[in-house]
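Asks: Here is my input, please return the structure:
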Amino acid sequence: MDLFIVNHIWYFFIYAFLGWCAEVMFHTIITGKWVNRGFLNGPLCPIYGFGMMLILLALDPLKNNIVLLFVGAVLLTSGLEFLTGWVLKNLFHLTWWDYSKRPFNLGGYICLEFSLMWGVGGVIIVKLIQPLVQQFVQSIPYVVSLIFLAIFIIILLLDFMATVATLIGLEKDVRELEKVGLGIRNLSDSLSHELSDVARITDSKVESTRQELQDKLESLEKQSVLLKKHLFEKRFLGSHRLFNSLPKLYFTKHHEIIMQLKEEFNKILHDSNK
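Replies: Got it, this is the predicted structure:
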């Protein structure tokens, strides 16, 4: 494999890891709680890796011009952030971040404040950090690089597939919960109707109908409890991480029931920590 490609794959993984560290540190300080802000389960934020790859590849001719380097970093990182946010929202129906309440935002995907921060960060990394990273990468023997990068790529692909499977499974479970919840509401309405409509049917039939509806209602409620338990206890590479580590994660589909689940999950955590 070409040494240029090998080096840039290293840059991707290094900056994806450093970006993950920065995200975790920032949100841990803000929330007072350790938060895995990555899309993946592992310690990588690919958007940072791809962002720095873009900057290093596209802006290398401008690295000696601070102004052009800054403007280029703002445009490239903002474009990548917008595209990533749009894909997450439209493909996976979730919003990992939301700038809609910040001034000068575009669709909530990007905003001027953070775009300028990415620009400053890009300049600092290119001028101060990248020379050290480049020196480190170039010191790694070629064969050793190939071995480690092959391992990292395999782990990354497996993590990505596990994350996608988790999101698909979560949506499937949530759809089932919505269906059960609708059944519970319909049965509750029917039960109230049957009990109040004593003028049309006899008392014995009221009792018989009431018991039948009550049995169905209890069955659906048990099913709902089991589904929630299944969701909350899927700890390893499961939805538990999404509820626990991403308290502000916003799902555009099934939003109402997701918020209800997050509230119940947080209550369970609170009670267990007492």
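Asks: From now on I want contacts and neighbour counts done on CA atoms only, so please keep to that.
Replies: Fine.
Asks: now the helices for the stretch 51-200 of the chain?
Replies: Secondary structure of the stretch 51-200 of the chain by DSSP state H, counting those that start in this stretch: the helices cover 66-91, 112-124, 130-138, 142-196.
Asks: To V206, which of the ones you listed lies closest?
Replies: Nearest of the helices of the stretch 51-200 of the chain to V206, taken as Cα to Cα: helix 142-196 at 6.3 Å.
Asks: so which of the helices of the stretch 51-200 of the chain comes closest to T28?
Replies: helix 112-124 (18.4 Å).
Asks: picking up where we left off before, distance to S239 and mean neighbour count for the helices of the stretch 51-200 of the chain - can I get that in TSV?
Replies: Listed next are the helices of the stretch 51-200 of the chain as TSV, based on distance: least, Cα to Cα, whole Å; neighbours: other Cα atoms under 10 Å:
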stretch	distance to S239	mean neighbour count
helix 66-91	17	18
helix 112-124	29	18
helix 130-138	35	14
helix 142-196	6	15
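Asks: so which of the ones you listed gets nearest F50?
Replies: Closest approach to F50 among these (Cα to Cα): helix 66-91, 8.2 Å.
Asks: tell me what that closest one is packed against?
Replies: When contacts are defined as 3 or more Cα pairs under 8 Å, 6 or more residues apart in numbering; DSSP states H and E, helix 66-91 packs onto helix 46-58, strand 94-95, strand 110-111, helix 112-124.
Asks: Please generate a structure for the following sequence too, so the two can be compared:
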Amino acid sequence: MSIYHRINCFFLFSFLGYLLECAVLSYENKRPVFNRGFGHGPFCIIYGFGSVGATMLLSPFIDSPVRLYFASMVMATFMELVTAYMMIKLFGSFWWDYSRKPFNYKGIICLESSIAWGFLGIFYFRFLNGFVNQAAGMIPDNFQRITGMFFLIFYATDFVYTMRMQLRADCEEDESSLVGRLKVY
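Replies: Presented below is the predicted three-dimensional model:
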């Protein structure tokens, strides 16, 4: 399996995660939700990283559905917690809110989502991983590199643009909050 095949799988998982997030939030909010990624493209890369982490860390549990379920639950919940803390550190907030759900911790993680992560881990190993690898394998070898590089460049550009916009908005917010406190003599 080439590095470009893996990159294409990463972005396919990120796209499927984006679709999952949009579907779940559309259902919960009873209205369509389309903007679930960090940037402007249709990717939630935490799902790409989750697929890499699951393959690396959870493969020893694939023969035991119960152990796989709990290991998936713990790994994904931990990833959600770490991601939220990174976002708080970078931006002062995170992009989801579980505060209205029972058994939540600071709105960052909750029991309902942790339970779902366990089932998603089983689904990942029983169906999704093979499906995504097969789909990425349908990209002709001579286009694997082109599509992989396209996804990397697209996401990197989108990420840098979004970071700049977010930092600019934070700076403007900080400046506007200072206006009321300035003393003019």
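Asks: Any idea what the TM-score comes out to?
Replies: In this superposition the chains share a TM-score of 0.88, using TM-score structural alignment, normalised by the length of the second structure; 184 aligned residues with a Cα RMSD of 2.1 Å.
Asks: still on that earlier bit, F232 of the first structure is nearest to which of the helices of the stretch 51-200 of the first structure?
Replies: With Cα to Cα as the measure, helix 142-196 is the member of those nearest F232 of the first structure (10.6 Å).
Asks: and the closest one with helix 130-138, angle?
Replies: Relative orientation of helix 142-196 of the first structure versus helix 130-138 (axes from the mean of the first three to the mean of the last three Cα atoms, to 10 degrees): 110 degrees.
Asks: quick check: angle from helix 142-196 of the first structure to helix 46-58?
Replies: Computed by the same axes, to 10 degrees, the angle separating helix 142-196 of the first structure from helix 46-58 equals 140 degrees.
Asks: need the next SSE after helix 142-196 of the first structure, C-terminal direction.
Replies: Note on helix 142-196 of the first structure: by DSSP states H and E, the next helix or strand toward the C-terminus is helix 203-232.
Asks: Give me the range in the second structure that that next one lines up against.
Replies: Across the second structure, nothing matches helix 203-232 of the first structure (TM-score structural alignment).
Asks: any chance of the helices of the stretch 51-200 of the first structure in a markdown table, with distance to M259 of the first structure too?
Replies: Formatted as a markdown table, these follow (distance: least, Cα to Cα, whole Å):
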| stretch | distance to M259 of the first structure |
| --- | --- |
| helix 66-91 | 17 |
| helix 112-124 | 27 |
| helix 130-138 | 41 |
| helix 142-196 | 11 |
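Asks: Nearest to I47 of the first structure, out of these?
Replies: Nearest to I47 of the first structure, of all the helices of the stretch 51-200 of the first structure, is helix 66-91, at 7.5 Å by Cα to Cα.
Asks: That closest one vs the second structure, mean deviation?
Replies: Mean deviation of helix 66-91 of the first structure from its aligned counterpart in the second structure after superposition (mean Cα distance after the TM-score superposition for the first structure): 0.9 Å.
Asks: got it, and stretch 144-162 of the first structure?
Replies: Relative to the second structure, stretch 144-162 of the first structure is 0.7 Å off (mean Cα distance after the TM-score superposition for the first structure).
Asks: Pull the residues that contact that stretch.
Replies: The contact list for stretch 144-162 of the first structure, computed with Cα atoms under 8 Å, 6 or more residues apart in numbering, reads 6, 9-10, 40-42, 237.
Asks: How far does stretch 135-145 of the first structure sit from its chain's centre?
Replies: 33 Å (Cα atoms, centre = their mean, to the nearest Å).
Asks: okay, how far is it across that stretch, tip to tip?
Replies: 14 Å (Cα to Cα, to the nearest Å).
Asks: Kindly reformat the contacts of stretch 144-162 of the first structure as TSV and extend each row with distance to L112 of the first structure and secondary structure.
Replies: TSV is the format used below for those (distance: Cα to Cα, whole Å; DSSP: H, G, I helix; E, B strand; the rest coil):
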residue	distance to L112 of the first structure	secondary structure
V6	34	helix
I9	29	helix
W10	30	helix
L40	26	coil
N41	29	coil
G42	29	coil
L237	34	coil
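Asks: Out of those, grab the one that's most surrounded.
Replies: Within those, W10 tops the neighbour count with 23 neighbours, counted by other Cα atoms under 10 Å.
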